[in-house]
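Trainee: Just a sequence and a predicted model for now, questions to come.
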Amino acid sequence: MTWITTCTAPDLDHLDIPVIAGYLLNLVFTCRGGHNDPQVRSYVHAYILCTDKALRTYNAGRSLLLQYAQSENRTVLLFEGLADFETCISTVKRCLSLTDKMASHRLNPGIERAKRHQFESYQKAIRPVRDAIEHMEKDIARDEVTQGTSIMLAVTNDGSTLEIGQHQLKFAALGNCLIQLHTLAQALASRER
C-alpha cells in the first residue's frame, strides 16, 4: 500500500518557463528587459533564474508524487519527489529574498507595495519549513526531535501538505506563491529599461 493515493499540488505546467529565455531574447533583439543599474540587473537575472528553477523542481516533484500515488509502492518515486520539493522550497526562499532586495533598492524595478506585502506573507509560510529542512541535523544532534516527528520533508497521507518537524506547508499555498513569483518574473523580463 502506498503512503499517499493522491497529490493535491496544483498543476503549474501551464506556466511558461523558462522565463530567462524570453528575457534574453528581449535583451538581444528588442533592448527591453534588464535594468540600467548593474546591481538591480543582477538581482533581476538571479530572480528570474531562481523562479525558473523553483517551477522546474516543483513540476518535477509533483509529477513524481503523482506517479508514486498510482504505483505499487515504488518508494523511490516518493523520496525523489520529496527531494525535488526540498529544492523547490529552498529556491522559493531565495526568490522571496531577492524580491525583498529588489523592492527595497532605491531603483526598485517595479515591485509595488501591495505585491511586496504579499511576498512577505509567503516568506512567513516558507521560511520555517525551509529552515527546518536546512537545520534538522542540528536538532537531531541536540536531541530536540520528538518521537513521531518527521526528520525529513514528508507529505501527509491525504497528499495535501508538506511537513518537517513541527512545520507544515500546504501545496496550495506553495502553488499560489509560485504563480505570483512567475508573474513577477515575466513582468521583470519584459519591462522597458
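Mentor: Structure received. Numbers count the residues shown, from 1 in each chain.
Trainee: CA only for contacts and neighbour counts going forward, please
Mentor: Fine.
Trainee: What is the burial count for K138?
Mentor: The tally of other residues near K138 (other C-alpha atoms under 10 Å) stands at 12.
Trainee: list the helices and strands the host helix or strand of it packs on?
Mentor: Taking DSSP states H and E as the criterion, K138 maps to helix 113-141. Secondary-structure packing of helix 113-141 (3 or more C-alpha pairs under 8 Å, 6 or more residues apart in numbering; DSSP states H and E): helix 75-104, strand 161-164, strand 167-170, helix 171-190.
Trainee: so what's the residue nearest to E163 when sequence neighbours are not counted up against?
Mentor: In space, E163 comes closest to A154 once its chain neighbours are excluded; the distance is 5.3 Å by C-alpha to C-alpha, 6 or more residues apart in numbering. The contact partners of A154, by C-alpha atoms under 8 Å, 6 or more residues apart in numbering, come to L82, L162, E163, I164.
Trainee: Ok, A125 next?
Mentor: L169 are the contacts of A125 under C-alpha under 8 Å, 6+ apart.
Trainee: Give me the distance between it and L64.
Mentor: Applying C-alpha to C-alpha, to the nearest Å, the value for A125 to L64 is 24 Å.
Trainee: do L188 as well
Mentor: Taken as C-alpha to C-alpha, the span from L188 to L64 is 31 Å.
Trainee: And for V44?
Mentor: 30 Å.
Trainee: Equivalent analysis for L178, please.
Mentor: 18 Å.
Trainee: What of D100?
Mentor: Taken as C-alpha to C-alpha, the span from D100 to L64 is 32 Å.
Trainee: putting a second one here so we can go through both:
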Amino acid sequence: MHIRSAEFITSAVKAAQYPPPDFPEVAFVGRSNVGKSSMINCLVQRKSLVKTSQTPGKTQLVNFFLVNECMRLVDLPGYGYAKAPKDVQRQWGPMIEGYIVDRPNLCGLFLLMDIRRDVREEEERILEWLVSRRMPVRLVLTKTDKFSRSAGMARVQALVKQTGLRAGDFILFSSKTRQGREDVWQWISSMTGIHEEAL
C-alpha cells in the first residue's frame, strides 16, 4: 500500500464539528489502550500522525485523518477506562454511537481487541449492535508481537470458542512488526470500494 499523503483534519465531540461527508470513512473502535492510535500510525506509515500515550483514555474525541486525499480514517474514543472522570465516561458512549448511527459516509469499522485479553461484555454488545445494524465490521487482535506464532494461534482458538466466531473473522495485527497491515488495507479497500492502487 503506497501512502502518498496522510494528514490530521480535525477533532470533534459532536456532528456539527465533523468535516463534510465528502470522502468515504472507516473507523476504529476499542477499549482504552488497545492500540488504535498505534495501528493508524502503522497503516499510514507515520510515526506520530496520531498521538499515542501510555495513559489509557487519552483519546476522548473523534479524530479524522485524510489519507491519499481520497478517504478518511477515524479514531473513535476508547471506552472502558474506569479511572476517567465520570462525565467523560458518560460522553464516550453517545459520542461513539452518534457517529456510527448518523455518519452517512461511514463504510465500515474495525473493532480492536488486545490478543492477551478475553472478550468482555462491552465488545460483545458493540459487535451485536453493529451486526444488527448491518454495519461491516472486522475484529482486529492487536499486540500480537507479545506472543509467538503458536501462542497467538492458541489465543485465536480460545476466542473462537468464547465468541462462536470463526478464526478467519479475526485479523492478527502488530504495529511493531506490521503484521496484518496489508490485510487491514485489503478490508479497507473492500469496505470503501476504493481500489488498493488508489489508496
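Mentor: Perfect, thanks for sending it. All figures in this text were calculated on a predicted structure; none of them were measured in a lab.
Trainee: Any idea what the TM-score is?
Mentor: For this chain pair, the superposition-based TM-score is 0.30 by TM-score structural alignment, normalised by the length of structure 1; 91 aligned residues with a C-alpha RMSD of 5.0 Å.
Trainee: L188 and L64 of structure 1 - which one has more neighbours?
Mentor: Taking other C-alpha under 10 Å, L188 of structure 1 and L64 do not tie; L188 has more neighbours (25 against 21).
Trainee: Y43 is in contact with the more buried one, correct?
Mentor: No - at 10.5 Å, L188 of structure 1 does not count as touching Y43 under the criterion of C-alpha atoms under 8 Å.
Trainee: What's the biggest helix in structure 2, counting residues?
Mentor: Looking across structure 2 with DSSP state H, the single longest helix is helix 86-102.
Trainee: mind putting the helices and strands packed on helix 113-141 of structure 1 in a markdown table, distance to C50 of structure 1 included?
Mentor: A markdown table is the format used below for those (distance: least, C-alpha to C-alpha, whole Å):
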| stretch | distance to C50 of structure 1 |
| --- | --- |
| helix 75-104 | 6 |
| strand 161-164 | 21 |
| strand 167-170 | 20 |
| helix 171-190 | 10 |
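Trainee: Now T57 of structure 1: which helix or strand?
Mentor: Going by DSSP H and E, T57 of structure 1 is part of helix 38-69.
Trainee: Report the inter-axis angle for that helix versus helix 75-104.
Mentor: 160 degrees (axes from the mean of the first three to the mean of the last three C-alpha atoms, to 10 degrees).
Trainee: Checking E7 of structure 2 next. Helix, strand or coil?
Mentor: Here E7 of structure 2 is recorded as strand under DSSP: H, G, I helix; E, B strand; the rest coil.
Trainee: what's the burial count for it?
Mentor: Look at E7 of structure 2: counted by other C-alpha under 10 Å, it has 16 neighbours.
Trainee: Surely it touches F65?
Mentor: Yes - using C-alpha under 8 Å, E7 of structure 2 is in contact with F65, at 5.5 Å.
Trainee: The closest residue to D114 of structure 2 other than its chain neighbours: neighbour count?
Mentor: Computed as C-alpha to C-alpha, 6+ apart, the closest residue to D114 of structure 2 that is not its neighbour in sequence is T142, at 4.9 Å. For T142 of structure 2, the tally of surrounding residues (other C-alpha under 10 Å) stands at 24.
Trainee: same deal with R127 of structure 1?
Mentor: 17.
Trainee: just K124 of structure 1 next, same as before
Mentor: Counted with other C-alpha under 10 Å, K124 of structure 1 comes out at 11.
Trainee: cool, A114 of structure 1 as well?
Mentor: Other residues close to A114 of structure 1 by other C-alpha under 10 Å number 9.
Trainee: Could you do E124 of structure 2 as well?
Mentor: Neighbours around E124 of structure 2, by other C-alpha under 10 Å: 11.
Trainee: That one: which element?
Mentor: Using DSSP H and E, E124 of structure 2 falls in helix 121-132.
Trainee: Packing partners of the next helix-or-strand element following that helix?
Mentor: Downstream of helix 121-132 of structure 2, the first helix or strand assigned by DSSP H and E is strand 137-142. With contacts taken as 3+ C-alpha pairs under 8 Å, 6+ apart, strand 137-142 of structure 2 sits against strand 106-114, helix 121-132, strand 170-172.
Trainee: Tabulate these in CSV, adding columns for distance to V184 of structure 2.
Mentor: What follows is these, written out as CSV (distance: least, C-alpha to C-alpha, whole Å):
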stretch, distance to V184 of structure 2
strand 106-114, 9
helix 121-132, 18
strand 170-172, 8
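Trainee: V88 of structure 2 is nearest to which of those?
Mentor: helix 121-132 (16.9 Å; C-alpha to C-alpha).
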